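> can't give you the sequence, but here's the structure:
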């Protein structure tokens, strides 16, 4: 009997089906074959003497194969059976001949038993014992005991949630007792922080980590930012578009803390970058720095939080190759249905115009309405009833491939990858193709010297039609169902009805009105070195260079539009040929250097000191050139055009220099303290004290669970932490503090001259926006680390926000400079919980995160307010609070009309005239089918003064994510739910309006639920001419709740057992199916609650994928 705590014991004898040899000869006698096998293995044959008396020649294969397969051939030819026991192979004669492949070859199975306990000797019931590479296993009983049949050489894997797994190779034991050690990996986990790493257990700041490597390999993530949704507390992800190549999301960390640029700082392997230019499969992990303690090391760039991205690195060991691929089919997550029956459509247009002006002539004649209705089943080319959704959206297959390799030795480590994405889009001419390549290399040239490089390249090609994509939904809404968008023979249509608007849009015609291409290439490079002259001291430096090159070429394409009713051209394809080129280049140079020193003192004190400096420079250069009248439209260069050449361009740059430092102290692994400081200077502010900003932070932690008085074994980890500090925001224009001049024409002595005129006044007093963050948190793990999480509370105040203030006296056309005058506060809580356990071979997990943010503008323009559409910015309210009318009722009965009459009778007297005022003068007197708005200020009048602040802005107050999954016998399942609540916005655009317009679509739901004469149960008001806006005012009727819960991802995978895949030299072979964004639960009626207005919708996808490693 043996008690084992090692993670692996060397194998003694492998089974014959796992031992491979190549025999010397293709023919031989039995004894020769046995000796050949014995010379190449540790096996010994045991047989009766009479067996080898047979001198017949037996044919065998000389290719490399298992001993088991060789013996099958030998047994078939010589009528023998075999049995392996340890290293002995027993041979016996069969009584009668059998068919090939039915030779009896057995491997002796032995019953192994034992007991699984913890370090204290307590039994662990329910622990799993699996034979590695096989779907065979068992579990311990209530006393921790088990029994399992194994073969010598099998590898047993002992595991239980909360403990480290152990692998034991079976030899000749009969009993194996195992002591499982407690899994403290969650405490030993290393988290990437600014300019370094730190054990998670020692963190005193607010940091969330995301295992992107696993997510990207199993989900159809083509945009890294969009793939983060629902994965971290405090991080809100809003994917405002599903457009290929431009499906990146807007990220907010703990709410919107400024009235200006609120995007977080993104750091990729130590250098500032754009995460949407990364291949998601190249990313290993992401750290989200949310408070001042964790982010202050980045100073003026970190007011909106920091996202640290670490790409995959090489490791010492065997050369490994991984191939991941998926194919997916996508469709819009939701569509807005419009009226497609053209006869009904014509009647609705007539109804709306008649409601606004009963004396007006109808837009469409009854003759045409009847003609269309009588021919609904007739010629579809002549009498179309077009639903634009069916014509515009298409089914395509997205494919993504990623090949990576890694490996190295103790001194050199490397990782490389190549990725390819082809996304044709769900709308034609929106295709996107991307190639990515990466190489990460690190070499330890000396024990004291390490050098490395990280290179990343992206080549992206986008269809020129994407320039029209953002207007697709506008053009589709400004269209009519009485039009064929494109005939089967490829011709584009116009309205078939001469009474319809001849200018009505054909969205497919518009999409194909250009030819050309868009090329977007990016190169990112980082070179670094580390010196370790003495123990504990390191000196590091790096240089980064990034080039972002965007090139666009476009030519107009002229296509006729047809009237298929008469089969004639309704609009000739005429226009001037031209060619246009546009190029933008962004250059980024960044270098930094730092010194670290780690040490211990007094036996219990640990310290880490770091100081550094950095310098960065950014430059943007842009130009555009065009020319008209090409000699031949097939020629696409500027010199092929002859007239009206035009060119313009510009360039801008800015730079920043920084000094920073950090001190970490720990006493007895219980008491933790950290201080950070950074001093930044930027060219975006005037020279002097306002150019420089200083941003300090302090944090402390107490590991209560390490105290001697704390003896709650069920709570192995408990830590409380707190932090306070300041951060900056320099996300302002490059020349905001300077007077700006621009070229302008002027006349002097009757001649036209070109000069420069001042277009913006200067303000040398501009300085940093400053954010002050207080944070308190509690981290905990319970029940042998099965259940854990954290709770955070924060208060985030941003001061000196740049806004436009009114000037007392301005003469001229120059714009007024911004001033540091506003203040915004965000307060909130975060909760993160995770639980994992197992029942026998069934392992399961569930986790979730929750964030609540309360946003307020605490200082703005005093009593002044800024209103943009229905959005309000005013002190005391959330950013973009809805400022709208309240609807009293939809007037549908005589009682409703009587109320209107009473309001007219009770109207106040105008003191300037002595006459009674008209309470409805602002919007018009409502009648049947109209809204009656609330007189919220009780002045007897209905006007803009009755608008009130409603809701909490257009950003969510609550965001959350829920993940769950299980693993069982090679199957894996996972699901991710994600959602938000507490946000509302007005939806009253051309897809959702009761204002009808000649040549524009009509919403199907509104058509069915509108008020019309005689109806008293309508949901929507009556249809009116779109210029009659009495019912279209921003009101709570049009206010949509954009809260949603989305099944972000659900997938089921299966990993083929290794005993099968290893025969083909494959380490891992996993297939999976997945659904992305497939179910959304929301009251919002638009395209998608994440998408604003008429943008490219987000997509729901179904896919099949494959992961292979060698």
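Received the coordinates, thanks. The model shown is predicted, which means the values in this text are computed figures rather than measured ones.

> rest of the way, CA atoms for contacts and neighbours
OK.

> tell me which element the closest residue in space to residue 747 that isn't next to it in sequence is part of?
Ranked by CA to CA, 6 or more residues apart in numbering and with sequence neighbours excluded, the top spatial neighbour of residue 747 is residue 753, at 6.1 Å. Using DSSP states H and E, residue 753 maps to strand 751-760.

> how close does the residue nearest the centre of the chain get to residue 337?
Nearest to the mean C-alpha position of the chain, counting by CA atoms, centre = their mean, stands residue 226 at 1.7 Å. Using CA to CA, to the nearest Å, residue 226 is found at 27 Å from residue 337.

> A further structure is provided below for comparison with the first:
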């Protein structure tokens, strides 16, 4: 059949008309061919002479075959369902039309609906499954697609240093989690969400204070006595993890061994955390809105005794000291019955100062999408966190603890032409942290309020006089907690953080296939403004007339009311980072080769300090043969301004290899062992973050005032603070790692890693040099001679199974053990009569030393017949601790000091998580715990006049209690010093715990209901943080994780109950 077409267009030069005409003519020709029209029936010329008439209308009036062509290429309402190999529904599968922008995502039941044309190719993709394609056929409107799971997800792409790799080709020790797990926690600090989820990572939260909820991160424990925290890279640049909105995160990856961190050279010894933020992927624009509201409370808080218990315990303490007692029997009875609460109050300071619950709210909106030329992800978020402390409502200022944070992120990718790509990442954070005023320079703003709240006894009336003045007692006259919290003023910290990165990636395939070059420039700026607004306030004490019993109030001291006095501190920092990459990635038959050469220059300026600089090159070379055998070489050559010229650069190489046994013929397609890989690595990495001052290769000498005999002139002399070490260098970590990955039945996945590290060149003070020329050991230069060994293992076990069409389970368990030992510390050995002659050498970093408690002394005879207790500067009395005489010299003193626990950094950490899905419901939980960790928990406040007691003080030793066999939870109570309040095995306690860290339950509305309001999906959920804790502490006044900071009086940890809704458009 021959078809001749002639069209006369009213606008013949119109590009659009030309394009439409040509397109429809092509379709016209193809349609005729597809229909296989009988050529003899239509072997004739058709003349068309039409003006201003749609081509479709023209075709309608033509012979039948041509009209059918129009019907063939009309859009079809296509419906379908996507299932896995077992026939189970697959939600979240991306369905796109190849070479077009159209696309949808399957709903919770695996269903999708879209318009397509005959001949279109649908592409189905989902992480962990092989991509599937389907060609649209006319007349078939309802389809079913079965996707095939990748063997052990080996085609999954994981983030590595400055790039990505297929999971199958990874030879190093890495671990990662995705955004879904991160968002299951309502914590305001992103670092908190990582606890228990990644094998090898220890996350310890030391405070719950809004905006100051510090979380310490360690990878594989402690390897040095200097800075131990890993470096954190957000999209390839060193940045802060704390303030990132969880909705911005795509994945978090930790790099643990030398193979994965050697490329970072002088800064990689403590491990690396890589944060990848989201980017546009789907060709269908998607809008996500999330709203959350949380009720938060303290996990634990000190519970002081009531006034009756306080009075009786105080009298007991004074009796033990041989002193007259403050409270008469009549007083105590009044406190017990509370028949005269004005004169004999029972003040619950915890109830007065704290709330049971406070509010946290979080809102997030993000938009993402992609076209052939542009991909985009834009996110805005807002967080508002309230305080657990009560504040007065009508103050002219806001002294409450609260946090407001605003986040913005925009990630744009542009395909400029076939070979050139560009991207621009911009992010910003504005944060306002508020709290009551405290003395500038103090390390913890919340400590004072918490401490004095715990210390102020229930017999102190308060909080205010009848006319609204602050009440206190004579001991706490300078720091009544109610006044500190409300009348002392406020402080406000405004922080602004802006980060920007621009990069271009040019393919050089025209030179050789697989070659490309990339450049990136980043600039970050951070500013802070801390406003102090302080004021004076009057403190009053209550006075009772001993004759008339009349109550009056008098000033406790000379401090008067004063207006707010303002002062402030500003800070500013910038970071400039330049990176240049030369990349190579090519496969030759069975040979796969990749290469990377990286140049990096970074300068970080903090306030008016000299810049912190980094300059160097790094490289990576990988080789794979037949997808079975893999080898990798990484190296970093870089330097730091911390060291003297000529001694600033170091070379840090690492090699690794892996054997993917499951791809061998004897295991290929094995139904039991679906994945088996062994790998190993060895290399050297550095650490230039040294404790103490910068530029320690220089002498620290100053000129000050002095006497004539030692002066440069009259009234001047040289002060030597420290001598420099011109040979100062970085630490060197030599790391070895062996790993095994095993997959069984395509459901169980086991990963085991065993590691050993030797850290040399640790900078330490000299301890064995005699004092020379009047110089103390502290003046002598630090030297690179410390040695620490750190070794351990990690186990991760995952299970994934779909039990039925509507039921699936994902479970994860991980355990990591890391134990260090100080091999050399230049420590002077103690005399032979010491029970333990070293305090550091041979022990863990941070091992506590103290006395070992044997029992309580029963009476004076017992004391006389026991080794003399020469400790704490006080004589022993009945009820005091009897310490062990370890060297058997008949005297207990410093020679009997012994290791009495482990470090306050856990030796073991474990986590267990699961996610259960049933129809539209989902349930997930995370258990997290630590062991072999010790903390110092002491509560000395009751030993000071006017200060409070807690429950365990009321269970202290007495002769009567000891004789009756009652449980004794505290030594002899006293108002004076004693040999008890020193480091010993009673106060150094095992702080191991297991915590129900997170629980989340959610429900996704059926698709048909969501679509009625124009939504692609709606999910309602509730989750919680720090819900239950089981531990070994002798008291439940403290949370075991917060630690021993000032007797554990930092802002307590928070428990949160959160409700949220997520809507997609």
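Sure thing, it's come through. Source: prediction; values computed, not measured.

> returning to what we had before: which positions within the strand holding residue 753 of the first structure qualify as buried?
Going by neighbour count (16 or more other CA atoms under 10 Å), the buried part of strand 751-760 of the first structure is 758-760.

> select the longest strand from the second structure.
In the second structure, assigned by DSSP state E, the strand with the most residues is strand 565-588.

> quick one, helices of the second structure?
Using DSSP state H, the helices of the second structure run over residues 15-34, 55-60, 64-72, 179-182, 258-261, 307-320, 329-337, 349-353, 445-455, 481-486, 860-864, 959-964, 1007-1012.

> so the longest one matches what in the first structure?
If I follow you right, that is helix 15-34 of the second structure. With TM-score structural alignment applied, helix 15-34 of the second structure matches no range in the first structure.

> do you know how far the residue nearest to residue 746 of the second structure when sequence neighbours are not counted is from residue 127 of the second structure?
The shortest distance from residue 746 of the second structure to any residue other than its chain neighbours is 5.6 Å, reached at residue 674 (CA to CA, 6+ apart). Going from residue 674 of the second structure to residue 127 of the second structure by CA to CA gives 17 Å.

> now swap in residue 463 of the second structure and tell me
Using CA to CA, we find residue 463 of the second structure at a distance of 60 Å from residue 127 of the second structure.

> between these two, which one's more packed in?
residue 463 (20 against 15; other CA atoms under 10 Å).

> spit out the contact partners of the alignment partner in the first structure of the more buried one.
Using TM-score structural alignment to pair residues, one finds that residue 463 of the second structure aligns to residue 486 in the first structure. Taking CA atoms under 8 Å, 6 or more residues apart in numbering, we find residue 486 of the first structure in contact with 492-493, 508.

> what's the answer for residue 527 of the second structure, then?
495-497, 570-573.

> mind doing that once more with 7 Å?
Applying CA atoms under 7 Å, 6 or more residues apart in numbering to residue 527 of the second structure gives the contacts 495-497, 571-573.

> tell me the counterpart of it in the first structure.
Using TM-score structural alignment as the criterion, residue 527 of the second structure maps onto residue 549 of the first structure.

> gap between its match and residue 1043 of the first structure?
Residue 549 of the first structure is 39 Å from residue 1043 of the first structure, where distance means CA to CA.

> would you format the buried residues of strand 751-760 of the first structure as JSON lines with distance to residue 796 of the first structure included?
JSON lines is the format used below for the buried residues of strand 751-760 of the first structure (distance: CA to CA, whole Å):
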{"residue": "758", "distance to residue 796 of the first structure": "38"}
{"residue": "759", "distance to residue 796 of the first structure": "36"}
{"residue": "760", "distance to residue 796 of the first structure": "32"}
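
> which one of the residues you listed is nearest to residue 809 of the first structure?
The nearest member of the buried residues of strand 751-760 of the first structure to residue 809 of the first structure, counting by CA to CA, is residue 760 at 14.9 Å.

> the closest one matches what in the second structure?
Match for residue 760 of the first structure (TM-score structural alignment): residue 722.

> which residues touch its match?
Residues near residue 722 of the second structure by CA under 7 Å, 6+ apart: 699-700, 779-781.

> write the ChimeraX selection for whichever of those residues are buried.
Entered in ChimeraX, the line below selects the buried ones among the contacts of residue 722 of the second structure, by 16+ other CA under 10 Å:
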select :699,779,780,781
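
> circling back: out of the helices of the second structure, which is closest to residue 618 of the second structure?
Of all those, it is helix 258-261 that lies closest to residue 618 of the second structure, at 10.8 Å by CA to CA.

> equivalent range in the first structure for that closest one?
Aligned using TM-score structural alignment, helix 258-261 of the second structure spans residues 292-295 in the first structure.

> what's the mean deviation for the matching stretch versus the second structure?
Average distance, stretch 292-295 of the first structure versus aligned residues of the second structure after superposition (mean CA distance after the TM-score superposition for the first structure): 0.4 Å.
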